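# need coordinates for the following:
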Amino acid sequence: EDGSYAISGSKIFITWGDHDLTENIIHLVLARTPDAPPGPKGISLFVVPKFVLDENGNPGNRNAVEIVSIEHKLGIHASPTCVMSFDKATGYLVGEENHGMRYMFTMMNQARLEVGLEGLSVAQRAYEHAAEYAKERIQGRALGSGGSSSIIDHADVRRMLMTMKAYSEAMRCLVYDAAAAEDRHQNAQDEAARVAAGNRLALLTPIAKSWCTDRGVEIASIGIQVLGGMGFIEESGAAQFYRDVRITPIYEGTNGIQALDLVMRKLPMDDGSVITSYLDEIAALDGPLEEGGDELEGLRTHLAAALGSVRTATEWLNSSDDVQARMAGATPYQEMLGTLAGGYYLARQALAALQNADSDSWLAAKISTARFYGVNLLPKVHGLLAGVTDGPDLLFAIDDEHIGAPA
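Model (predicted):
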């Protein structure tokens, strides 16, 4: 009679499913109405409060929403993850019936950018933590040193720290570009500019979510390695970064799902013109890099070569009629494109820093970081190309009975 619905069922993986920090808690719940059509087109979105509001709009009677259990997790222990039960709980329809998935993805797309930022944030902290330890830990004698050395003076430790630094800076640029595209999409006065920004945001969202979280896990793992045995000890704090960031490639859509979204939906946008424009934008940096002289020549060469491999992979995916083959190549392609994008953004930073680098060591470090990325990280793109274009046959060449069987 009051337009509400009685919601029954359960939900898992509900972050902060219950607490006493606020007067009320609002759950967004996807559910089916009795006459809903089958499949995703029959899902509606409901608001289900912990306390049903009284006639004055204040929290009133407790709703039929309960916590069944709290999950025991690998990481993010400060965030309770709950299993929730709804027993004819009072809920209110959001928008129109059967449009719940479309509404929910408005939140999901925003959350995916935020999870990409989370991957960057933990990576940055892991990098800073490892760098601080490397400067203080005395071990061995570095080549050319007259006495005991900090481990930061050893080449292998230096390589690990530079990898962490280069990836972190590239990730930051990617997240910034996606956020800027979102701002332009929301606020551009010109319709064409708004559409272009929306297309760029759509393209960058799965890359920012997946590439930044995969690299976040990698950087946290490298951080443990920098600390050596102490990294494996909880007391050092390095392990927590790894445990906490490990969820980021999983939630708000696994990175495998992001790869499928990128390849199956985002690459074909506007007959492939969105990805083509992005790659052309990267290609346009070749001239300025050439003008940058010998210092940027190596970066220019590696960026152009990586761009060539990504173009080959992109054209293959967009021209293939084999859906299974495109799906099989999605994850390596996503890593290819993310790695190329990182090199592109660092190259732009290097160009911006070039003019005043002689008098500013911070700017000089931007150039060195970009050059390191070009030599050590960009070439990984080429090794991924065959995995994109080889098709699905080798993925399914072994019978299920031999998967997981003793060697």
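
# from now on I want contacts and neighbour counts done on CA atoms only, so please keep to that.
Noted.

# and the helix or strand where Ser277 lies, how far out from the chain's middle?
Per DSSP states H and E, Ser277 falls inside helix 269-283. Its chain's C-alpha centre and that of helix 269-283 lie 21 Å apart, by CA atoms, centre = their mean, to the nearest Å.

# likewise stretch 28-36?
Taking CA atoms, centre = their mean, one finds the center of stretch 28-36 at 30 Å from the center of the full chain.

# compute the first-to-last residue distance for it.
End-to-end distance for stretch 28-36, by CA to CA, to the nearest Å: 18 Å.

# contacts for it next, please.
Here stretch 28-36 makes contact (CA atoms under 8 Å, 6 or more residues apart in numbering) with Ile7, Gly42, Ile43, Ser44, Leu45, Phe46, Val47, Val48, Asn98, Gly100, Met101.

# want to put them side by side, so please do this one too:
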Amino acid sequence: MPQYTPPVRDTRFVLENVVGLDRYANVPGFGAATPDTVDAVLEEGGRFVAEVLFPLNLSGDQEGCTRHADGSVTTPAGFKEAYAKFVESGWGTLSAPEAFGGQGMPHVVSTAFQEYMISANMAFAMYPGLAHGAIAALVVKGSPEQQAKYLPKMVSGEWGGTMNLTEPQCGTDLGLIRTRAEPQADGSYSITGTKIFISAGEHDLTDNIIHLVLAKTPGAPESSKGISLFVVPKVMVGDDRSLGERNAVSCGSIEHKMGIHGNSTCVMNYDGATGWLVGDEMKGLAAMFIMMNAARLGVGLQGLGLAEVAYQNAVQYAHDRRQGRALTGPAEPNEKADTLFVHPDVRRMLMEGKAWTEGLRALCLWGALQVDLEHAAPDDADRQMAADLIGLLTPVIKGVGTDKGYEIATTSQQVYGGHGYIAEWGMEQYVRDARIAQIYEGTNGVQAMDLVGRKLAANGGRAVQALFRIVGEEVAAAKNVEATVAFATALERANSELQTATMWFMANGMKDPNNVGAGAVSYMHVMGIVAVGLMWLRMAAAAARLKDAGEGDAAFMDAKLVTARFFAERVMPEAGALRRKIEGGAEAIMALPPEMFMAARA
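Reported below is the predicted structural model:
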């Protein structure tokens, strides 16, 4: 059976030494994030997910969700009771606006808790997670009346929320949607159409579910410019937030999926359902991106969360399992065999897991800080810088975070050998669950194209130039410190590879746009190496400083320094190989006519 311990000590180290929460006391919301309060969130939140959510993960996967003849859906045994405890304890309100009943804490604090939830039970975490995306859109785009009607109970967790974007004939290309919204005399709209892949679309955890639905009004252009966003409650809501009649929206079926069986991924049928326009007509794309950007950061966190729990179990198995002898001779002659830890290749897999999970944790929390600063920093320049950085790095956090999450889940499974393939050990579930994170909320190829096609050139390349400058300045400072000079030199080389790849795109993208498309994923991973490398530089510098001052756990600091060295020696060199792949261009990729892909098999 798998196990999970929330990584509270590592989270605390990042919040104190990479994020630097204490430096932002003047930012609205950060005053409440005192060290004692944050410690309580981490400790008590970790205890809640370990004791309440994690025990339901394996059974929830095995049981799955059940759709009944009336279209209702039952979640796995124990989910409803666990959700009631989640709501009662207020865990979903941590960073929600105080005006609607939230605690108003920084997003970076709630992000730490969300990682623990995902590791403990990803399928369960998706229920409140989807509601948070809907809340974010209504906070920005909803009318005062819509906010007053829906947000208090969505924030409290009494009501759920979803995003309804995808249809059978369109996923990424939302201009192809067919769902229609016909205006009614009372100012509402009649929504008709079918949506697929709707996570948490129907369930028994809440009394109501507030759906945010993309649709087109009469005469709207047949492109993404014609999209509008509508709020469509499962159950009609009075002005006093009382519940009325059931709306004409129903779950047609539950998708049969590879993983996340504990979450109800639904086909949703809208049969003249009553909805109301959110924001302006045919401006739904802007509102959609509010939801999507929040969701993409959340999905990147899913990559981290699943990598962490899979890694933890692989470490424990390597401690317990005895197979073979060390290459240098028996490590424990009195035992019949040595533990898996004596084998370099097992060590390689575990070190990769440790280096990426700890690095991604720092990047996700630092990214969450940028979300906070974008909205609340007192200085205009600070808000702009934060917006630039998180806009640039959102596809990296999602794409690289989930690619590495899946990779670490599979290598952690590999540590188990044949036992990793057996369901009772739990590792194959983590592999299955991690796979979806590379696909939904925009496939990782789409993330890479968003990065190279939109984010690099935005505002004359202001964001990527800021990243280059930050890395360059911190590398220069670190090269003057003996403990970090080697790491800084490796990061400098990786940053140079990223700069060279960026210039290659500028020189070759106009000649043939396919050159950009062919190298996009590789470029995203080079930027991921540099961004996580920057986090490791900060962690290594902090560990060296604390160790020299005799503060903290010396063994913990030594482990940070060794893991940073591993990242520099074994991960950062990959940036050069990826850059060379980018420079290979698109010619060979695009040369074969489609019929030749199967010609040798005819």
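
# what TM-score comes out when they're superposed?
The TM-score (TM-score structural alignment, normalised by the length of the first structure) is 0.96; 406 aligned residues with a CA RMSD of 1.6 Å.

# quick one on the thing from earlier: which of the contacts of stretch 28-36 of the first structure fall in helices?
If you go by DSSP state H, the contacts of stretch 28-36 of the first structure have Gly100, Met101 in helices.

# which of the contacts of stretch 28-36 of the first structure sit farthest apart?
Across these, the longest distance by CA to CA is 18.6 Å; it joins Gly42 and Val48.

# first-to-last residue distance for stretch 222-230 of the second structure?
Chord length of stretch 222-230 of the second structure, first to last residue, is 18 Å (CA to CA).

# isn't His343 of the second structure right up against Thr328?
No: using CA atoms under 8 Å, His343 of the second structure is not in contact with Thr328, being 10.0 Å away.

# okay, those two: which has more neighbours?
More crowded of His343 of the second structure and Thr328, by other CA atoms under 10 Å: His343, with 17 against 8.

# just to revisit the earlier point, between Gly42 and Val48 of the first structure, point out the one with more neighbours.
Val48 (25 against 18).

# can you tell me which residues contact the more buried one?
Counting by CA under 8 Å, 6+ apart, Val48 of the first structure makes contact with Ile26, His27, Leu28, Val29, Ala89, Thr90, Gly91, Tyr92.

# how far apart are the helix holding Ser277 of the first structure and its match in the second structure?
Once fitted to the second structure, helix 269-283 of the first structure is off its aligned match by 1.7 Å on average (mean CA distance after the TM-score superposition for the first structure).

# and the contacts of whatever helix or strand comes next after that helix?
Toward the C-terminus, helix 269-283 of the first structure is succeeded by helix 286-291 as the next helix or strand (DSSP H and E). Residues outside helix 286-291 of the first structure that contact it (CA under 8 Å, 6+ apart) are Leu296, Glu297, Arg300, Ala304, Ala347, Leu351.

# where does helix 286-291 of the first structure end up in the second structure?
Alignment note (TM-score structural alignment): helix 286-291 of the first structure is matched to residues 475-480 of the second structure.

# give the buried residues for that stretch.
Val475, Ala478, Lys479 (16 or more other CA atoms under 10 Å).

# what ranges does the stretch 451-600 of the second structure have for its helices?
Taking DSSP state H, counting those that start in this stretch to define them, one finds helices in the stretch 451-600 of the second structure at 462-478, 485-508, 513-548, 554-566, 574-582, 587-591.

# number of residues surrounding the aligned partner of Ala376 of the second structure in the first structure?
Under the alignment (TM-score structural alignment), Ala376 of the second structure pairs with Asn187 in the first structure. Neighbours of Asn187 of the first structure under the rule other CA under 10 Å: 13.

# who wins on neighbours among the contacts of helix 286-291 of the first structure?
Counting by other CA under 10 Å, top hit in the contacts of helix 286-291 of the first structure: Ala347 with 29 neighbours.

# corresponding residues in the first structure for stretch 162-176 of the second structure?
Stretch 162-176 of the second structure corresponds to no residue of the first structure when matched by TM-score structural alignment.

# could you do stretch 132-147 of the second structure as well?
Residues of the first structure matching stretch 132-147 of the second structure: none, counting by TM-score structural alignment.

# do the same with stretch 442-449 of the second structure
Under TM-score structural alignment, the alignment places stretch 442-449 of the second structure onto residues 253-260 of the first structure.
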